[in-house]
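> next one to model:
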Amino acid sequence: MIQYEINISGRVQGVGFRYFTQKQAAMLDLCGWVKNTPAGGVQVMVQGEKAVLDTFVDYLRIGPPPSRVSKVAVAEMPVTSNFPDFKVKY
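All right, here's what the predicted structure looks like:
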């Protein structure tokens, strides 16, 4: 298992992006969290197998219909603890 920190920018707040992310994570059986950032982007911390995480990132590059993703930055992180599920943080 590996962990990704993903930062998404563009028109990603106010368009259901966090809930879209949670739905995709649940579909792929991934654990972690998603939250809005003060800079207007979305940050995701997610754990799973590399191939599944890469598929998840592909979904995030598309986003829900009203969004416009301009950049997706992915960084592999060391797994320090396991997330029990996937949550939307407020």
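> C-alpha only now, for contacts and for neighbours.
OK.
> for this structure, what spans make up the helices?
Using DSSP state H, the helices of the chain run over residues 17-27, 50-62.
> nearest to V34, of those?
V34 lies closest, by CA to CA, to one member of the helices of the chain: helix 17-27, at 6.1 Å.
> which residues sit against that closest one?
For helix 17-27, the surrounding residues in contact (CA atoms under 8 Å, 6 or more residues apart in numbering) are 31, 33-36, 42, 56, 59-60, 63-64, 67, 86-88.
> stretch 54-69 spans what distance, first to last residue?
Criterion CA to CA, to the nearest Å; first-to-last residue distance in stretch 54-69 is 16 Å.
> second chain to compare with the first, below:
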Amino acid sequence: MAEVARHIRVTGRVQGVFYRAWAQGQARELGVSGWIRNCPDGSVEAHLGGEEDCVDRMIQRMRQGPSNAQVDDVEVEEAAPENPGRFELRR
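Just a heads-up that it's a prediction; the model follows:
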């Protein structure tokens, strides 16, 4: 399976509802590497890398989010791969 990388921006009520921690757990479960951080405009930004089917499943999960979140939109762009490994929370 091909390795891919995607840059994601999630808008809605996604800060202060444990969205990042939830996403980190989902990424670890799926074997997706990368990072996620809050943005000043209230959105959440992420970089996802890994097997294409795993990244696609991660994006689908991010469209739903945890129970306390309300996801309005998820923008997805192709991205250059970064260092593979773990999925980290950034500030």
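> still on that earlier bit, report the two of the contacts of helix 17-27 of structure 1 separated the most.
Pairwise distances across the contacts of helix 17-27 of structure 1 (CA to CA) peak at 23.0 Å, for the pair C31 and S67.
> between the two, which one's more packed in?
Neighbour comparison, C31 of structure 1 and S67: the larger count goes to C31, with 19 against 16 (by other CA atoms under 10 Å).
> what's the matching residue for the more buried one over in structure 2?
When structure 2 is aligned by TM-score structural alignment, the residue opposite C31 of structure 1 is S33.
> if we can go back for a sec, give me the buried subset of the contacts of helix 17-27 of structure 1.
31, 33-36, 42, 56, 60, 63-64, 67, 86-87 (16 or more other CA atoms under 10 Å).
> and the gap between the residue nearest the centre of structure 2 and A80 of structure 2?
In structure 2, the centroid-proximal residue (CA atoms, centre = their mean) is A46; its distance is 4.6 Å. Using CA to CA, A46 of structure 2 is found at 13 Å from A80 of structure 2.
> if anything else comes up later, I'll come back, but that's it for now.
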